[in-house]
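Q: Coordinates only, no sequence provided:
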């Protein structure tokens, strides 16, 4: 059993059975993340059981909000033991820390990247995308209520809203540019590259196109103008970075629609490419 911070311990199943050691550490709460619950239920402790498989690729992030409430209560009342983390669980804990340890992380760009990467792995294993993956699709901005805080991107041809600014998936500009060479044969430095496309999370209007396919074109659902392409195995940005999975929209095919600023305030219009570059910093 290892103390992470005052009142918070991480251990294994055996630690959860060591009543004397638990009492000595002033532990009052025990959080179990395993496929089977503990075989004892002592009245000396408060228990919370979350059924997950103890394998590295199991998703525990989605259970974090309820777990956090239990952990916070345990720290307030004495101490809490959490068991048992594997290296995959530890990676998710690090991701949670990188997202600021907030309970409202579902819209965080890092969480969206994590969720998409897990979905892509399963899609590639099955060699197809079907309606069981619909949960990974972002809301169609055309079908949802307008959010005045959200940048909306519209098809340049017909002005149909196609994705929100919050759907943009970040990547490191120029990563790999020293490996991928230009047509002249010379390697490019990060300062010499730029992004002519943005990568986004898949949006609900794409579902008919995605079904049964691993890659293809992305066309505007209203006017059928080509907006970009998708590939669950990934694609390369113009800046040379490889993004997986890739739902790539060409900046030249969309326009920004900014919310109106409050009276007395002004804003400067940026091109989609400029906004995308700023979002990637």
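A: Thanks, I have it. These numbers come from a predicted model, not from an experiment.
Q: When you work out contacts or count neighbours from here on, use the C-alpha atoms and nothing else.
A: Will do.
Q: which residues sit in contact with the nearest residue to residue 7 once chain neighbours are set aside?
A: Nearest non-adjacent residue to residue 7, counting by Cα to Cα, 6 or more residues apart in numbering: residue 79, 4.1 Å away. Applying Cα atoms under 8 Å, 6 or more residues apart in numbering, we find residue 79 in contact with 6, 7, 8, 9, 25, 26, 27, 28, 29.
Q: Can you tell me which of the residues you listed are buried?
A: Buried by 16 or more other Cα atoms under 10 Å: 7, 8, 9, 25, 27, 28, 29, out of those.
Q: how about a markdown table for those, with secondary structure and distance to residue 123 added?
A: Listed next are these as a markdown table, based on DSSP: H, G, I helix; E, B strand; the rest coil; distance: Cα to Cα, whole Å:
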| residue | secondary structure | distance to residue 123 |
| --- | --- | --- |
| 7 | coil | 41 |
| 8 | strand | 37 |
| 9 | strand | 37 |
| 25 | coil | 45 |
| 27 | coil | 42 |
| 28 | coil | 42 |
| 29 | strand | 38 |
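Q: Next one for the comparison:
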């Protein structure tokens, strides 16, 4: 049976959801299904159940909805890491006499699955459902995916840390246990101030990681998720205007040393924890037992900056695994990229890597 977490909010598994969809409930009026497939056919494949439904709408990352869409989906247009043709959610009437409202969100229970970019739509549905009745949030076992969604919801609505929110949830359902990847993302959510902040360096690093994993799975890389080209006058102007409106200092810009075209802004930089210089490289490690081969005094300052993929990087857009990064204006070589990663001069390994050599760019302000 479902476990009550808060007023009008329950957590459960697929069996709990199936029971309500088949026989109805005096309490539950809405169901949030977080399964590997958003379709109600998942229940048929699981137990051969036939559950009547009537679609309200489908929404894809990028904001496209079905012809039956009855709600404004303008808030769905910023989908972060999700490719533009990925189904974000399915909304439908379901169950006995079509009295239940069900949202299906496709989410796998794997450590590299993108939880963050599904949180806002789940929260909106939970909030609306609790105002209209009661909502059951369920996944297959009621242990990881549903627990991650509700933990994040408690973090946001009650201003709780990840640890405190999960502890509170376990007081209602002691066996919940989000997978390690979800826990990492919940920690990011906390560090971003209980919101998915696409401008945050934390989120930018996360987005880069997701893009890299998508590439290695063989997925099509959606270049619309690349950072804007800072060398395009309109985009630079809008960035400067946004910074001034927020009272921020103008962001430093990195320019091609040869032609002075802007190739990156400070906001495009993906920070990393410095390594231990030459000692971090594999061939140095193999010789580390040699007392004459010590590098304690070596300068481990980074000789490159690493940025998110940007729309001027044509070789990246064309799908190459690795290659040179050249200025789109004068074709001077600026750096190197590799989806499998590369090692910075400081010794830290960056994956995937979009590297601009400091010797090829100058720093200025716009």
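A: Alright, I've got the coordinates. The model shown is predicted, which means the values in this text are computed figures rather than measured ones.
Q: returning to that earlier point: mind putting the buried ones among the contacts of residue 79 of the first structure in CSV, distance to residue 173 of the first structure included?
A: Formatted as CSV, these follow (distance: Cα to Cα, whole Å):
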residue, distance to residue 173 of the first structure
7, 41
8, 39
9, 39
25, 48
27, 47
28, 48
29, 45
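Q: Quick one: residues in contact with the helix of greatest length in the first structure.
A: The single longest helix within the first structure, with elements called by DSSP state H, is helix 109-126. Helix 109-126 of the first structure is contacted from outside by 95, 99, 105-106, 129, 133, 136, 166-170, 201, 214, 232-233, 244-245, using Cα under 8 Å, 6+ apart.
Q: make it 6 Å
A: 129, 232 (Cα atoms under 6 Å, 6 or more residues apart in numbering).
Q: and if you look at stretch 58-70 of the first structure?
A: residue 103.
Q: please redo it, this time with the cut-off set to 7 Å
A: 52, 92, 103 (Cα atoms under 7 Å, 6 or more residues apart in numbering).
Q: mind listing what's buried in that stretch?
A: 60, 61, 64, 67, 70.
Q: How many residues are close by residue 46 of the second structure?
A: Close neighbours of residue 46 of the second structure, defined as other Cα atoms under 10 Å, add up to 11.
Q: Quick one: the strands in the stretch 1-150 of the first structure, in order.
A: 2-5, 8-11, 29-34, 46-51, 80-83 (DSSP state E, counting those that start in this stretch).
Q: For residue 224 of the first structure, state which of the buried residues of stretch 58-70 of the first structure is nearest.
A: residue 61 (37.4 Å; Cα to Cα).
Q: what residue of the second structure matches up with the closest one?
A: Using TM-score structural alignment as the criterion, residue 61 of the first structure maps onto residue 116 of the second structure.
Q: and what of residue 110 of the first structure?
A: Using TM-score structural alignment, residue 110 of the first structure pairs with residue 202 in the second structure.
Q: Pull up the gap between that match and residue 108 of the second structure, please.
A: 22 Å (Cα to Cα, to the nearest Å).
Q: Then residue 182 of the second structure?
A: Distance from residue 182 of the second structure to residue 108 of the second structure, by Cα to Cα: 11 Å.
Q: Those two - which one has more neighbours?
A: residue 182 (25 against 17).
Q: residues in contact with residue 27 of the second structure?
A: Counted by Cα under 7 Å, 6+ apart, residue 27 of the second structure has contacts residue 134.
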